[in-house]
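**Student:** Provided below for reference: sequence and predicted model.
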Amino acid sequence: MKRFLTMGLSLLLVLSLLSGCGGNQASKTEEDTNTPTKETSKDNTKETSTTPTDTGSTVEQKIVFALHDVPDGLDPIVTNNSFAMPFLDNCFEGLVTSNANNELVPALAESWTVSEDGKTYTFTLRDGLKWSDGSPLTSADFMYSFERTLKPETASQNVNMITNYVLNAQACYEGTVPFDQVGFKAPDEKTLVIELTSPTSFFIDLVSLHVYDPLNKATIEANGDKWTLSADTYVVNGPFKITKLNLNEATVLTKNENYWDAANVTLEEVTFRMIKDQATALIAFDSNEIDGMRSVPMADFARLKAESNDLHIMPTYATSYYLINTQKPPYDNVLVRKALNLAVDRKSLIENVLQSSDLPAHALLGPGYVVNGKDYIEGRSDYGISDTANVEEARKALAEAGYPDGKGFPTLQLSYYTSPQVKLIAEALAQMFKENLNINVEISNSEWAVYYDDVQAMKYEVAAMGAGADFMHPMTFLPSFMSNDYLNNTGYANPVYDAKVNEIKSELDPEKALTLIREAEDIMMADYPFLPMYHRSSSLMMKDYVKGWSLSPLSQLSFKYAKVVK
C-alpha cells in the first residue's frame, strides 16, 4: 500500500549483501490516487522515432512534465513514496506489467506457469535482456534484489509484500533462516522460481510491484546506497534511463535503447521539472513552458474542469483518511473514535474545500474492486458514517465515553504534513470538531520526512494520511491494520481481524474471498481505528498534442507509448 499525501490527489521498497538475513520492519506516501480500468489519453498507438507533421517536417519527441514534490529516494525496492513513482514506473520494469486496459501482461518474463497446488510460480525470462549500461540482465539479478530486500538494514518500505507470501521470507527477514532456504530459486539464467507459503490468488498482481524488480548488483556494490544519486550510477531496465539527475530542479529521462521493447518507445526525452507550487506550474503550462503537470491547483479546478480540454480526471483506487492513535487516552476509547468519525461532514469537505470529484468515504476500501460484475462497495454498510455529519449520534457517543458536550475532553492535537491543501482540510476538520462536539483542537504541521517519522513513532493523536493501492485488490489495504504490520501506525490490534485477513490471503475463490473481505472490514470498522475521509480521483494537465500516455487507477504514470503529435 502506498502512503500518500492526501492533498492534490496516489501504491514500497533496499542494501548490503550478506549470506544470511535478519530483523524487523520499516516505512511509507501519496500525491493523487475506483475502477479496475486504466485511463489513457485518446491515442495509445505504439510508434517509433519522430512523428511527421502535415507539412512533412518532423516533431521533436521531447516533453517537459512538472512534478510538485521531491521523492524520498529512487531505489525501487526501498521507497514506497508516491512522489518517486513517475521515475520508477518509467525507468524500471519487473516480471509483469499492466497494459492500457489495466490487465497484467508479460514484461521481463515472457511466460510463467503455476503448479497444481497454486504455490509455485515458474517464470521464463525473455531472451537478450539488458540493463541500461548494456550488461546482461538475468535471473541472478532478481535473486540479488530479493536477498537485499530481506535485509532489515535495507529498510524496504514494502518488504511485507514478500514476507507475507513467499516461503520462509519472514523467517529470513527475522534472521532465523538463511536466504538459500527462502522460496526464491534461479535454476538457470532465464528461469526464476518462486514458492509461496500458501496459494495466493493475487500473487501475479504482487509480482508487478517494484519490490519484485531486479537490481544491478555491480552498480550497488560499487556505490553502496549512493547508487541512486547519480545518473551515471543509476542503472535501470525500463523504457527510459536517467541522463541528468537533479530531483530539486529537473531530471531528464531519455529513451533506453537497451530496453527489450525499445522499438515501441517513441519519446526520446522526458524532463521531470520540479515546480512545487501548483499555481506557478499552471502559469508555466499556460505559457507553454511545460507540456503537462501532475496536479491541479485547487483554486483553479472548477474553472479548468469547465473550460479546459487539457484537464484529465481519472478514478483511482485510493482513500484519504486520518490516523487515530488508539493507544493514547482518550483515543483508546472506541466511543471517542466513533464520535470523531460521525462528526465529520465529508460532503462539505469535498464540495467546499477540495472542490473535487472525490467520493465520501465510509470505510477504508473504495470503489474499484469488481467480482462478477459487482463492485465490492455495493451493499456494504456505512458503519453509521453518513456523507454529512451525524451530529446527534456523534454527541451521544462522546457523552457515553464520559465527555458530555465535550466537557473534560483534552485539546485534540491534529497533525498534518506541510501542504496548503491539507492545511485547509485540517482547519475545516478542527472547526467541525469544535462546532459538532465542542472539542478544542490544536493544529500542527511539519515537512513530510519529519512528519512521517513522528507518525511511525506514534507521536501524534490524530494525523493526516492516505493510501493508494499497489495492486487492484483489497489486500493492498487490509494488512496495514493488522496488529504486527509495519504500516500499522495506529496501535490498533484485533486478533479476530488478523485471522480474517489471513484467511483472505489463501482463499482462491473470488466470491468466498469477497465475503471474507466484507467480514474483515466489518470487524475493523466496528473499532473505528481511523477517520475515513474520501476516496480519491486523480487529475493532471496534459497538452492535447501529447498522445499515448496513461495514468492507471493505481496512479501509475507511463510515457512508454507516449508521443508528440502536432
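**Tutor:** Done, it's in.
**Student:** Could you use CA atoms for every contact and neighbour count after this?
**Tutor:** OK.
**Student:** which other residues reach the helix ranked longest in the chain?
**Tutor:** The longest helix of the chain (DSSP state H) is helix 420-437. For helix 420-437, contacts defined as C-alpha atoms under 8 Å, 6 or more residues apart in numbering pick out 6-8, 298, 339-340, 343-345, 349, 353-354, 391, 394-395, 398, 405-406, 414-416, 439-443, 464.
**Student:** Any of these buried? List them.
**Tutor:** Neighbour-count burial (16 or more other C-alpha atoms under 10 Å) applied to the contacts of helix 420-437 gives 6-8, 298, 339-340, 343-345, 349, 353-354, 391, 394-395, 398, 406, 414-416, 439-441, 464.
**Student:** Now do the same for the residue nearest to residue 464 when sequence neighbours are not counted: helix, strand or coil?
**Tutor:** Leaving aside its sequence neighbours, residue 464 sits nearest to residue 322 (C-alpha to C-alpha, 6 or more residues apart in numbering; 4.5 Å). With DSSP: H, G, I helix; E, B strand; the rest coil as the basis, residue 322 sits in strand.
**Student:** And the next helix or strand after the longest helix of the chain, what does it pack against?
**Tutor:** Along the chain past helix 420-437, the next helix or strand (assigned with DSSP states H and E) turns out to be strand 441-446. Using 3 or more C-alpha pairs under 8 Å, 6 or more residues apart in numbering; DSSP states H and E as the contact definition, the elements that strand 441-446 packs against are strand 412-417, helix 420-437.
**Student:** Buried residues of whatever helix or strand comes next after strand 441-446, list them for me.
**Tutor:** Next in sequence after strand 441-446, counting helices and strands by DSSP H and E, comes helix 448-456. The neighbour-count check on helix 448-456 (16+ other C-alpha under 10 Å) flags 448, 451-452, 454-456 as buried.
**Student:** Correct me if wrong: residue 169 contacts residue 163.
**Tutor:** Yes. Using C-alpha atoms under 8 Å, residue 169 is in contact with residue 163, at 4.7 Å.
**Student:** take the one below as the second:
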Amino acid sequence: MKKSKFYLFTVLTLALALVLSACGTGDKKESASKGSSSAEQVLNMIEPTEIPTGDPTLATDTASFIVIGQTMEGLYTLNDKDLPVPAIADGKPEVSKDGTVYTFKLRKDAKWANGEPVTANDFVFSWRRAVDPNTGAQYAYMFADVVKNASAIMEGKAKPEDLGVKAIDDNTLEVTLEQPVPYLDSLLAFGTFVPLNEKFVKEKGDKFGTNSDNMLANGPFKLAKWDGTGLTWKYEKNDKYYDKDAVKLKEINVQVSKTPNTAVNLYNTGKVDRTGALSAEYAKQYANNKDAVKMVESSSWYLKFNQLRNGKETPLANVNIRKGLAMAFDKKAYTETVLSNGSFPSNGLVPKGVAKDPSGEKDFRDESGDLSTYDPKQAKEYWEKGLKELGVKSLELELLSDDTENAKKTSEFFQDQLQKNLPGLKLKLTNVPFKIRLQKQDQQDYDIQMAGWGADYLDAMTYLDLFVTNGGNNKAGYSNKKYDQLINDAKVKYANDPEKRWEVLLEAEKILIQDDAAIAPIYQRGHLTLTQPYVKNFEEHLFGPDYTMKNTYIEK
C-alpha cells in the first residue's frame, strides 16, 4: 500500500497479515496472450478492509491505492517485473542535459471513461491540486524537492500555478525538477501522480472520490457498486481504455472479509477465486497446499510512538521510555507464532530488497545493520530510567490497531510482552475499524500504533522521509534537526553524488532508530494467499499498488 505500497506501500496502515502488500509474483505469472480462454472472464476475490477514499490526491493507504491501481494510469505504470514503463506517456521523454527538464509526449488515444481525451492539462491540474496546502494532501511531500517550487507552494511561499509542470499543448507535458531525481520514472508510476479530469472534479466538488458514481477512470477498469462505506464493490472493464484489447476480465467482484475463517470458507466453497493474506492459523494449515502462493514483501512494520497528543507532550516524548518499549518484545516469537506466513524480524526501517548501494551489490538493510534488537534486560533499564526522569512509578499507555481478528491477536501479544518486561506499564488496547484508525492517526489521537509502510518507489528515501519534521506522514510529533538536514542533503546537496547520498541515508536511519527510537521496527512482512490455478497473470508488485489486474484472465 504502503504502501505502501505496498503498498501500501504507504501506502502506509495496519491490517497485519490481512492487508495485501507489495511484492512481485513468481510462478503465477503467465503470458497475457494466453487469455483467449472461453471461460467466463469474471473474478471473485476477497479484500480485508474497506476503501477509505477514491480520491487519488487524498489517498494514503493500501486499500485506496489498490483501487487507483486498477482504475487509473499516469505517465508510467508497472510491468510484471516491477519496472516502470510508459502508460499515458507516449514513449520516453526528452530530457535536458542537466537532467532537470522532462518533456513528455502523451498518447493521443488515451481517454477518460466518459469519452473525453486525457490531456496534459489533466496532469497540471492534478499535480497543482496535490501540492496546494488547501487540499490537505498527505502525499504532497512526494513532490517536495522533486518538482520545481513544490516545497515553496506547500509552505505557502508560492502559488500552485508556480509548480514546475506545464501543458505545452494537449499532448505535450513539460516537467521541471528542482534537481535530477534518479528514481523519477518509478515515482511517476505512483498513484498520487495520476491525472485528474478538471471539469469532472470541480463538478463533483466535495463528493469527488466518495463513491463510484463520483469517480472517473482512465485505466483498465471502472469502479462500480461502491457506496462509499460498504463492504462490497466491483470493477468493470473500461471500454474507453486505450489498451482495452489487452484486458480480458469483464468483471471483478470484491467483498471485504475481516475474519480469516470466512475468507477460507468462501474459497473452499468456490464462492471466491482468491483470498487475502491468511492469518497464522491458516497459513500453517495451507502452507503446502497446491493453491498456496507465498510472497516476501517490501512492507516494513513497526510500533509508532506519538510524542504529541492534543497539543501536549506525551510520556513517549522521553527517549528512554521509547527505547525501553522498542527493546521489550520478542520479534522472532511474534513472526513465528502470531503470523507464521513468511514474515521475519527486522531491526531497521528500510526492508531488504528495496535499495542497493551505487555499485548495485550491497543491500541497504545489510549495510545499515541491526539498529534495534530484542533485549529485555536493557529494555527494563531504559524504562526505569525514563520513569525516573518523568517522576512517576507507572504509566498507562494505549495501543491503537484495527478491528480484524489478526490485529486483535497482535495487540494481545504486545500487551503481554510489554507489560511483562516493563514493570509499571499498563497497556490499554484500542481496536477500531480501519477507516477510524486512519482518522485517529491523522489527528494524532493515539499513544502507540502498529504501523506499516510499503515502498512507493525503489529507493530508501521512500521510507526515511516519512519522519521529517511536520512531514505529511509523520503524525507522531517526531522532530530532529540533524535528521531533517540529512534527508534534505540526500535530496538536494548529494542528488548527483550517489556514494555520498548513500552514506547520509545510512546515517539518517541510525539516528531515527538507534539514537532516537522514534519507531520500533518489528518485521518485514510476507504473506500466503490461496489463488485458484485458473487465475492467470495476477501481478503483485514490490512498490506502488499491491497488485494490478490489467493482464489477469481466467483459463479453465
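**Tutor:** Okay, I see it. Remember, it's a predicted structure, so these values are computed and weren't measured experimentally.
**Student:** Give me whichever of the helices and strands packed on strand 441-446 of the first structure is most buried.
**Tutor:** Among these, the stretch with the highest mean neighbour count (mean count of other C-alpha atoms under 10 Å) is strand 412-417, at a mean of 22.
**Student:** what does it correspond to over in the second structure?
**Tutor:** Using TM-score structural alignment, the residues of the second structure aligned to strand 412-417 of the first structure are 397-402.
**Student:** Mean deviation, that stretch versus the first structure?
**Tutor:** Relative to the matching residues in the first structure, stretch 397-402 of the second structure has an average distance of 2.6 Å after the fit, by mean C-alpha distance after the TM-score superposition for the first structure.
**Student:** Tell me the gap between that stretch and the middle of its chain.
**Tutor:** Distance, stretch centre to chain centre, for stretch 397-402 of the second structure: 20 Å (C-alpha atoms, centre = their mean, to the nearest Å).
**Student:** Leaving out the residues flanking it, which one is nearest to residue 518 of the second structure?
**Tutor:** residue 512 (5.7 Å).
**Student:** wait, what's in contact with residue 132 of the second structure?
**Tutor:** So residue 132 of the second structure contacts 153-154, 159-160 (C-alpha under 8 Å, 6+ apart).
**Student:** hang on, residue 138 of the second structure packs against residue 56?
**Tutor:** No. With contact defined as C-alpha under 8 Å, residue 138 of the second structure does not count as touching residue 56 (11.1 Å).
**Student:** neighbour-wise, which of the two wins?
**Tutor:** Between residue 138 of the second structure and residue 56, counted using other C-alpha atoms under 10 Å, residue 56 has the larger neighbour count: 26 against 19.
**Student:** Over in the first structure, tell me which residue corresponds to that one.
**Tutor:** Using TM-score structural alignment, residue 56 of the second structure pairs with residue 76 in the first structure.
**Student:** got the contact list for that match?
**Tutor:** Applying C-alpha under 8 Å, 6+ apart, the residues contacting residue 76 of the first structure are 12-14, 88, 92, 210-211, 213.
**Student:** what's the distance between residue 129 of the second structure and residue 55 of the second structure?
**Tutor:** Residue 129 of the second structure sits 11 Å away from residue 55 of the second structure, going by C-alpha to C-alpha, to the nearest Å.
**Student:** and if you look at residue 523 of the second structure?
**Tutor:** Residue 523 of the second structure is 30 Å from residue 55 of the second structure, by C-alpha to C-alpha.
**Student:** thinking again about what came up before, now, among the contacts of residue 132 of the second structure, which is nearest to residue 19 of the second structure?
**Tutor:** Nearest to residue 19 of the second structure, judged by C-alpha to C-alpha, of the contacts of residue 132 of the second structure is residue 154 at 31.0 Å.
**Student:** corresponding residue for the closest one in the first structure?
**Tutor:** Counting by TM-score structural alignment, residue 154 of the second structure lines up with residue 173 in the first structure.
**Student:** number of nearby residues for that match?
**Tutor:** With other C-alpha under 10 Å as criterion, residue 173 of the first structure counts 27.
**Student:** same thing with residue 55 of the second structure?
**Tutor:** 24.
**Student:** Test my guess that it contacts residue 209.
**Tutor:** Yes. With contact defined as C-alpha under 8 Å, residue 55 of the second structure counts as touching residue 209 (4.3 Å).
**Student:** Can you work out which residues contact both of the two?
**Tutor:** With C-alpha under 8 Å, 6+ apart, residue 55 of the second structure and residue 209 have common neighbours residue 215.
**Student:** For the stretch 101-250 of the second structure, which segments count as helices?
**Tutor:** Assigned by DSSP state H, counting those that start in this stretch, the helices in the stretch 101-250 of the second structure fall at 120-131, 150-154, 184-187, 198-204.
**Student:** Kindly apply the preceding question to the stretch 251-400 of the second structure instead.
**Tutor:** 260-268, 280-285, 319-326, 331-333, 364-368, 376-390.
**Student:** mind putting those in CSV, distance to residue 93 of the second structure included?
**Tutor:** Compiled in CSV, those are given as follows (distance: least, C-alpha to C-alpha, whole Å):
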stretch, distance to residue 93 of the second structure
helix 260-268, 44
helix 280-285, 45
helix 319-326, 46
helix 331-333, 46
helix 364-368, 30
helix 376-390, 53
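**Student:** Could you single out the most deeply buried of those?
**Tutor:** helix 319-326 (a mean of 26).
**Student:** how about residue 326 of the first structure, what's its partner in the second structure?
**Tutor:** Using TM-score structural alignment, residue 326 of the first structure lines up with residue 307 in the second structure.
**Student:** Equivalent analysis for residue 211 of the first structure, please.
**Tutor:** By TM-score structural alignment, residue 211 of the first structure lines up with residue 192.
**Student:** roughly how far apart are that match and residue 385 of the second structure?
**Tutor:** In terms of C-alpha to C-alpha, residue 192 of the second structure sits 44 Å off from residue 385 of the second structure.
**Student:** swap in residue 195 of the second structure?
**Tutor:** For residue 195 of the second structure, the distance to residue 385 of the second structure - C-alpha to C-alpha - is 52 Å.
**Student:** what does residue 396 of the second structure give?
**Tutor:** 17 Å.
**Student:** And residue 451 of the second structure, by the same measure?
**Tutor:** Distance from residue 451 of the second structure to residue 385 of the second structure, by C-alpha to C-alpha: 26 Å.
**Student:** Same question for residue 51 of the second structure.
**Tutor:** Taking C-alpha to C-alpha, one finds residue 51 of the second structure at 43 Å from residue 385 of the second structure.
**Student:** Kindly report the same for residue 461 of the second structure.
**Tutor:** Residue 461 of the second structure is 33 Å from residue 385 of the second structure, by C-alpha to C-alpha.
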